[in-house]
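*Asks:* structure, please.
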Amino acid sequence: MELKIYEVVNQQYNIGGDGTAEFDIPYAAHSGKNKLDLYIPTIKRERYPLVVFIHGGAFFKSSKERHLSNVLNCLLYGYAVASINYRFNDEAAYPEIRMDCIEAFNFLAARPEIDDKKIVLWGESHGAYLADDITVSCSHMLQFKPAGIVSFYAPIDLKDFYLYKEEHHEHVMVDGYENDSVTFRAEGDSLLKEMEKYAVLKNISGQEPPFYLLHGKQDDTIPYRYTKEFDRALAEKKVEHVTDIVEDGIHGIDFYASPKYNAPVLRFIESVIEGGR
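*Replies:* Now for the predicted structure:
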């Protein structure tokens, strides 16, 4: 396959004749951040399968306008694409951040042009964690069942990831405070206890949809062992999944903007969407 590169013009993606776009659609009223962009392909369908992108940024940065070019290639398959914003930790604590995403997903599933039986969630970094956490731990809050999940280099065990950062003196500071303490509104032992509530690996039931996991061995932000642990946990519960550990892969979706990495992801998306007919 040939991967198409979509350019950003005035902070919006130019998709040319591949579809139409509606920007900054409000899905909730908690904050000005509660907006999403929706791209509908030119290929006509009665109802469109949908791929929803959840950006990363450690709950304090990035936006729905970043890193979307790869995902927009789904338009060429006749799939709609959405990219969502959610509140950051300067406005909301976890799990309020998670609830923003749930509201966005349910809002999209209720759109009349969307086929709610063919929705795939695609997240990167902490956005992948959100997709994984919601699918595994909050399926009862979703008004649909995701057809599949694409999870790029997720910090799947937040407590262990915090301890790893502490050991390596890699804490991110936000307004003078350690980022995770801002996100969870807690410090010290209470912070670790709060993070224990979001133990995705312990919550896998075996009823989850298929996953596509990707992680680079050279990722110096989130070690690839987290995806290996996720792979083992899914295997133990016999959840269908594909795991791609990239030998020279780093942290950052732009590294993977090539057919080599995206062709298998797009084949996975096609299989879970078309296989659900």
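*Asks:* from now on I want contacts and neighbour counts done on CA atoms only, so please keep to that.
*Replies:* OK.
*Asks:* can you pull out the helices in the stretch 51-200 of the chain?
*Replies:* Assigned by DSSP state H, counting those that start in this stretch, the stretch 51-200 of the chain shows helices spanning 69-72, 96-109, 126-137, 158-167, 179-184, 188-196, 200-203.
*Asks:* so which of those gets nearest Asp244?
*Replies:* Of all the helices of the stretch 51-200 of the chain, it is helix 126-137 that lies closest to Asp244, at 14.7 Å by Cα to Cα.
*Asks:* and that closest one, what does it pack onto?
*Replies:* The contact analysis (3 or more Cα pairs under 8 Å, 6 or more residues apart in numbering; DSSP states H and E) places helix 126-137 against strand 48-54, helix 96-109, strand 114-124, strand 148-152, helix 200-203.
*Asks:* what comes up buried for that helix?
*Replies:* His126, Gly127, Ala128, Tyr129, Leu130, Ala131, Asp132, Asp133, Ile134, Thr135, Val136, Ser137 (16 or more other Cα atoms under 10 Å).
*Asks:* ok, back up a step: adding distance to Val120, write the helices of the stretch 51-200 of the chain out as CSV.
*Replies:* Shown next, in CSV, are the helices of the stretch 51-200 of the chain (distance: least, Cα to Cα, whole Å):
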stretch, distance to Val120
helix 69-72, 11
helix 96-109, 10
helix 126-137, 10
helix 158-167, 23
helix 179-184, 26
helix 188-196, 26
helix 200-203, 19
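*Asks:* right, so these: which one is the most enclosed?
*Replies:* Of all the helices of the stretch 51-200 of the chain, helix 126-137 carries the top mean neighbour count, a mean of 24, counting by mean count of other Cα atoms under 10 Å.
*Asks:* could you give the angle of it to helix 96-109?
*Replies:* 80 degrees (axes from the mean of the first three to the mean of the last three Cα atoms, to 10 degrees).
*Asks:* wouldn't Phe23 be in contact with Leu38 here?
*Replies:* Yes - between Phe23 and Leu38 a contact is recorded at 6.5 Å, counting by Cα atoms under 8 Å.
*Asks:* want to put them side by side, so please do this one too:
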Amino acid sequence: MFKSLFSKAFFINLLLIISVTILIIWGIFKYLNSYTLNGETISVPQLEGLTIAEVEKTLKEKNLRYQILDSIYIEKGEKGVVLEQQPLADELVKQNRTIYITTSKIIAPKISMPDVIDMSLRLASAKIESYGLRVGKLSYFPSECVNCVLETKIKGKKIDINQAIAKGSVIDLILGSGTSAEKVLVPYIIGLTIEETTNRLQASFLNIGATIYDDCVTSIDSINAKVYKQTPIHSENTAINMGSSVDLWLTCDTAKIKIQTPSVNDSTEFMNE
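*Replies:* You can find the predicted model right below:
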């Protein structure tokens, strides 16, 4: 009988001790959790879509810091705002925690204009888009190369190969429409620079063909080189189809340039076949 009572009392006390211990441990965790939430941790605010100025103000109020991990350019969407953040919004962190963010660039990065001259429209469009650029307006000019790219422009200004342009720019293309049955007199271009020659030929709806420079011409002074020979030559009887090309020989040696008085008016003249 005594043994039975002793065993019963022992187990009751043991259960009480275990219960009290559990309650104490639970109370400690409850207290620590409440203390941590109210004093040491902060809910991370939503930063995505905010500007840097807004981020600084928001985090300062929360006693948090930030660091820009990366800045990327996006063609569409708002510029200069937070795209991603880590930790995410509503996560609990300690005070003075650094929030890492990725932002969108305000200014588009510069890239080199790809070489698409003489390419077909299909190939040129694919190459332009692969560089993060867009194809804009298509214009046609008489040329022996049908549907080939003759020139590239941005907002009406000619763009040269490898020229620095903003990523995402719209590239307008001048394409060849084929030669016309209408004839045009070959203009006299001896003594002109390459830029002057281009303007003169375009006024006659003609294109520059092969360009051959003398050894004296370097990449630096080629802009100032002048035409000393042309094919076809200029004469009152030399007429070619609109869109045809004129081959040029250029030099820096003024002794080679023998300018003659044109035999006919040098303005654009057309002839009926």
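*Asks:* any idea what the TM-score is?
*Replies:* TM-score of the superposed chains, computed with TM-score structural alignment, normalised by the length of the second structure, equals 0.22; 102 aligned residues with a Cα RMSD of 6.1 Å.
*Asks:* coming back round to it: among the helices and strands packed on helix 126-137 of the first structure, which is nearest Leu214 of the first structure?
*Replies:* strand 148-152 (4.8 Å).
*Asks:* what's the closest one packed up against?
*Replies:* Using 3+ Cα pairs under 8 Å, 6+ apart: strand 148-152 of the first structure touches strand 114-124, helix 126-137, strand 211-216, helix 259-274.
*Asks:* which other helices and strands contact the longest one?
*Replies:* Packed against helix 259-274 of the first structure, as judged by 3+ Cα pairs under 8 Å, 6+ apart, are the following elements: strand 114-124, strand 148-152.
*Asks:* which residues touch the shortest one?
*Replies:* Counting by Cα atoms under 8 Å, 6 or more residues apart in numbering, strand 148-152 of the first structure makes contact with 119-125, 128-129, 131-132, 209-215, 253, 265, 269, 272-273, all of which sit outside it.
*Asks:* same list (the helices and strands packed on helix 126-137 of the first structure) but as TSV, adding distance to Asp160 of the first structure.
*Replies:* What follows is these, written out as TSV (distance: least, Cα to Cα, whole Å):
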stretch	distance to Asp160 of the first structure
strand 48-54	22
helix 96-109	19
strand 114-124	19
strand 148-152	18
helix 200-203	12
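*Asks:* which of the helices and strands packed on helix 259-274 of the first structure sits closest to Lys228 of the first structure?
*Replies:* Among those, if distance is taken as Cα to Cα, the winner is strand 148-152, at 12.1 Å.
*Asks:* and the angle from that closest one to helix 259-274?
*Replies:* Going by the same axes, to 10 degrees, strand 148-152 of the first structure makes 160 degrees with helix 259-274.
*Asks:* report the angle between strand 148-152 of the first structure and strand 114-124.
*Replies:* Using the same axes, to 10 degrees: strand 148-152 of the first structure against strand 114-124 is 20 degrees.
*Asks:* re the thing from before, which of the contacts of strand 148-152 of the first structure are buried?
*Replies:* Neighbour-count burial (16+ other Cα under 10 Å) is assigned, among these, to 119-125, 128-129, 131-132, 209-215, 253, 265, 269, 272-273.
*Asks:* test my guess that Ile174 of the second structure contacts Ser139.
*Replies:* Yes - the criterion here is Cα under 8 Å, and Ile174 of the second structure meets it with Ser139 at 4.8 Å.
*Asks:* can you map out the strands along the stretch 101-250 of the second structure?
*Replies:* Listed in chain order, the strands of the stretch 101-250 of the second structure (DSSP state E, counting those that start in this stretch) span 110-112, 134-141, 149-154, 157-158, 164-166, 170-176, 183-185, 207-213, 226-231, 239-241, 245-251.
*Asks:* and the one helix or strand Gln67 of the second structure maps to, what does it pack onto?
*Replies:* Secondary structure from DSSP states H and E places Gln67 of the second structure in strand 65-72. Where contact means 3+ Cα pairs under 8 Å, 6+ apart, strand 65-72 of the second structure is packed against helix 52-61, strand 98-104.
*Asks:* so Ile174 and Ser139 of the second structure - more neighbours on which side?
*Replies:* The residue with more neighbours, out of Ile174 of the second structure and Ser139, is Ile174; 20 against 14, by other Cα atoms under 10 Å.
*Asks:* quick check: His241 of the first structure touching Leu213?
*Replies:* Yes - assessed by Cα under 8 Å, His241 of the first structure is found in contact with Leu213 at 7.4 Å.
*Asks:* quick one, which of Phe23 and Leu38 of the first structure is more surrounded?
*Replies:* Just comparing Phe23 of the first structure and Leu38: by other Cα under 10 Å the higher neighbour count belongs to Leu38, 20 against 13.
*Asks:* what residues are up against that one?
*Replies:* Ala21, Glu22, Phe23, Ile25, Ala80, Val81, Ala82, Ser83.
*Asks:* what about the last one, distance to Val71 of the first structure?
*Replies:* Looking back up the chat, that one is Ser83 of the first structure. Distance of Ser83 of the first structure to Val71 of the first structure, computed by Cα to Cα, to the nearest Å: 9 Å.
*Asks:* common neighbours of those two, please.
*Replies:* Phe53.
*Asks:* do you know which of the helices and strands packed on strand 148-152 of the first structure lies nearest Asp100 of the first structure?
*Replies:* Of all these, helix 126-137 comes closest under Cα to Cα, at 10.3 Å.
*Asks:* how far off helix 158-167 does that closest one point, in degrees?
*Replies:* Using the same axes, to 10 degrees: helix 126-137 of the first structure against helix 158-167 is 150 degrees.
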